[in-house]
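Engineer: The following comprises the amino acid sequence and a computationally predicted model.
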Amino acid sequence: MKPLPQVVSRDEWLAARAELLVKEKEATRARDRLNAQRRRLPMVKMDKEYLFDGPDGQVTLADLFDGCRQLIIYHFMFDPSWEDGCPGCTNLVDNLPSNLARIRASDTSLVVISRAPLEKLESYKQRMNWTVPWFSSYKSDFNYDFGVTNDEGEMPGLSVFLHNGEDIYHTYSTNGRGVDILLGTYNYLDLTPLGRQEDWEE
């Protein structure tokens, strides 16, 4: 069991808190610089066509923008042979906003894509009471091309695209712990003494 913090006086706590605040502000400024560098990443024009299965039939990558200039895709681990989605990805989608209006107000669409057939995705989505748009890449190379399906299986990830005129560009991707940025629950737990209560934490 993780040891609890040391018990100190209020003055000692205030001094320790002030010391930590300096580091927190440094981290905030570093994150701002990192975000700016991410925005300046070069982008790749998408020349390959992809088709996805959705509740209203087949759609293209351009359709997923739904009239917005930007598109965020969460690559949800759901192998075609599985009956249930990945527990970690399930936790992440539980953290996504149920109302995407605030994201759309910034001209951005957010969708989830998995390799399992649409029927399995729709069944799981209904069971989890989700409303986020979810599409199947079962009949395309999309998951393979973006590195979230390989010979070793499925991997969680996130990809970002920009629609400029008639062209679509891939601007950013991350996987593994890179998707933690979407987990609002972790941001809350990171403020507590017990943290996320995972083995790797110090």
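Structural biologist: Looks like it arrived, so ask away. Residues are numbered from 1 along each chain as shown.
Engineer: all contacts plus neighbour counts: C-alpha atoms, from now on.
Structural biologist: Fine.
Engineer: What is the neighbour count of the closest residue in space to residue 169 that isn't next to it in sequence?
Structural biologist: Distances taken as Cα to Cα, 6 or more residues apart in numbering put residue 45 closest to residue 169, at 4.4 Å, once the chain neighbours are dropped. Using other Cα atoms under 10 Å, residue 45 is surrounded by 13 other residues.
Engineer: was I right about residue 45 contacting residue 170?
Structural biologist: Yes - if you go by Cα atoms under 8 Å, residue 45 and residue 170 touch, sitting 6.4 Å apart.
Engineer: C-terminal to the stretch of helix or strand residue 110 belongs to, what's the next element?
Structural biologist: If you go by DSSP states H and E, residue 110 is part of strand 108-114. Along the chain past strand 108-114, the next helix or strand (assigned with DSSP H and E) turns out to be helix 118-128.
Engineer: Buried residues, that next one. List them.
Structural biologist: 118, 120, 121, 122, 124, 125 (16 or more other Cα atoms under 10 Å).
Engineer: With respect to residue 73, which of these is nearest?
Structural biologist: Checking the buried residues of helix 118-128 against residue 73 with Cα to Cα, the nearest one is residue 121 at 15.4 Å.
Engineer: second one coming, line it up with the first:
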Amino acid sequence: MTCEIDWAEDHYDMAMADSDLVRAIAVLARAQQDAVWDRTRAHNRLRSHLREYHPAILEAFADKRERLLAGEARAILTIAPTPAEAARLTRSRLRGAVTRAGRQRRIEAETDRLFEVLRQDRLRQPALVERAMGRQTLALLAQLDAVCRAYEDLARDTEELFLQHPDAEIITSFPGLALLTGARILAEIGDDRTRFDTARDLKAYA
């Protein structure tokens, strides 16, 4: 317990030696990382729920890198949270959904693909149960949309603040470090030039 208190005090002292800009970047970078985890949890809850009654939407986006995080998936769930509603979607409404989600290429091909997937016959829950599960989907979707907005807003704010720091160009010159990851690195190592005497010291801290 004593060791934990000593470490916390040392960590606090180290943070206080950093500039106000770095401390502000650390606040945003850590909040954005929390938003990443929140988004993952919200996505997994929605996916688990959809497995119980709406497998078509999962199949439709199974090959997409973002899966249910994709704007198109969320746009379609908004207007068709149940298999019955999804099967009634016209090509026109599907085209509108994928366009609103930001798709700019292969719109017709994607519309046709989704139209076929969502109309395939599958086992269904009783109609009353399905409608209730659809209402739950909309609630879970609202939570996912909220954390996605927080994720995007915090990422943008973190990057903008990071770019104001004179070390930003140096940090992002390292392979694999972009603005957001660079901001996280700076948040953890700080900008106190007296903190690490050698590269070995920095490596040990990392």
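Structural biologist: Structure's in. What do you need? Bear in mind the structure is a predicted one, so any value in this text is a computation, not a measurement.
Engineer: Mind checking the TM-score on these two?
Structural biologist: The pair, once superposed, lands on a TM-score of 0.32 when counted by TM-score structural alignment, normalised by the length of the first structure; 114 aligned residues with a Cα RMSD of 5.4 Å.
Engineer: before we move on, back to that, list the contacts for the residue nearest to residue 169 of the first structure?
Structural biologist: Listed by Cα atoms under 8 Å, 6 or more residues apart in numbering, the contact set of residue 45 of the first structure reads 167, 168, 169, 170.
Engineer: switch to 7 Å and redo it
Structural biologist: Counting by Cα atoms under 7 Å, 6 or more residues apart in numbering, residue 45 of the first structure makes contact with 168, 169, 170.
Engineer: Rebuild those residues as JSON lines, extending it with distance to residue 36 of the first structure and neighbour count.
Structural biologist: As requested, the contacts of residue 45 of the first structure are exported to JSON lines (distance: Cα to Cα, whole Å; neighbours: other Cα atoms under 10 Å):
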{"residue": "168", "distance to residue 36 of the first structure": "21", "neighbour count": "21"}
{"residue": "169", "distance to residue 36 of the first structure": "18", "neighbour count": "17"}
{"residue": "170", "distance to residue 36 of the first structure": "17", "neighbour count": "16"}
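Engineer: Out of these, which sit inside helices?
Structural biologist: Among the contacts of residue 45 of the first structure, none falls in helices (DSSP state H).
Engineer: nearest to residue 144 of the first structure, of these?
Structural biologist: Nearest to residue 144 of the first structure, judged by Cα to Cα, of those is residue 170 at 15.0 Å.
Engineer: Not including adjacent chain positions, what is the nearest residue to the closest one?
Structural biologist: Per Cα to Cα, 6+ apart, closest to residue 170 of the first structure is residue 161, 4.5 Å.
Engineer: what about that neighbour, distance to residue 24 of the first structure?
Structural biologist: According to Cα to Cα, to the nearest Å, residue 161 of the first structure stands 31 Å off from residue 24 of the first structure.
Engineer: quick one: which of the two has more around it?
Structural biologist: For residue 161 of the first structure versus residue 24, neighbours defined as other Cα under 10 Å are more numerous around residue 161 (25 against 12).
Engineer: Please report how far the more buried one lies from residue 39 of the first structure.
Structural biologist: 12 Å.
Engineer: same deal with residue 12 of the first structure?
Structural biologist: Taken as Cα to Cα, the span from residue 12 of the first structure to residue 39 of the first structure is 41 Å.
Engineer: what's the answer for residue 125 of the first structure, then?
Structural biologist: Residue 125 of the first structure is 32 Å from residue 39 of the first structure, by Cα to Cα.
Engineer: Longest helix in the second structure, by number of residues?
Structural biologist: Per DSSP H, the second structure has its longest helix at helix 127-162.
Engineer: Check which helices and strands that helix sits against.
Structural biologist: helix 20-51, helix 179-189 (3 or more Cα pairs under 7 Å, 6 or more residues apart in numbering; DSSP states H and E).
Engineer: Identify, out of those helices, the most deeply packed stretch.
Structural biologist: helix 179-189 (a mean of 21; mean count of other Cα atoms under 10 Å).
Engineer: Next, the angle from that one to helix 20-51.
Structural biologist: Here helix 179-189 of the second structure runs at an angle of 120 degrees relative to helix 20-51 (axes from the mean of the first three to the mean of the last three Cα atoms, to 10 degrees).
Engineer: heading toward the C-terminus, what's the first helix or strand past helix 179-189 of the second structure?
Structural biologist: Criterion used, DSSP H and E; the element after helix 179-189 of the second structure is helix 199-205.
Engineer: out of the contacts of residue 45 of the first structure, who's nearest residue 29 of the first structure?
Structural biologist: Checking the contacts of residue 45 of the first structure against residue 29 of the first structure by Cα to Cα gives residue 170 as the nearest, at 26.4 Å.
Engineer: shouldn't the closest one be in contact with residue 44?
Structural biologist: Yes - Residue 170 of the first structure is within contact range of residue 44, at 5.1 Å (criterion: Cα atoms under 7 Å).
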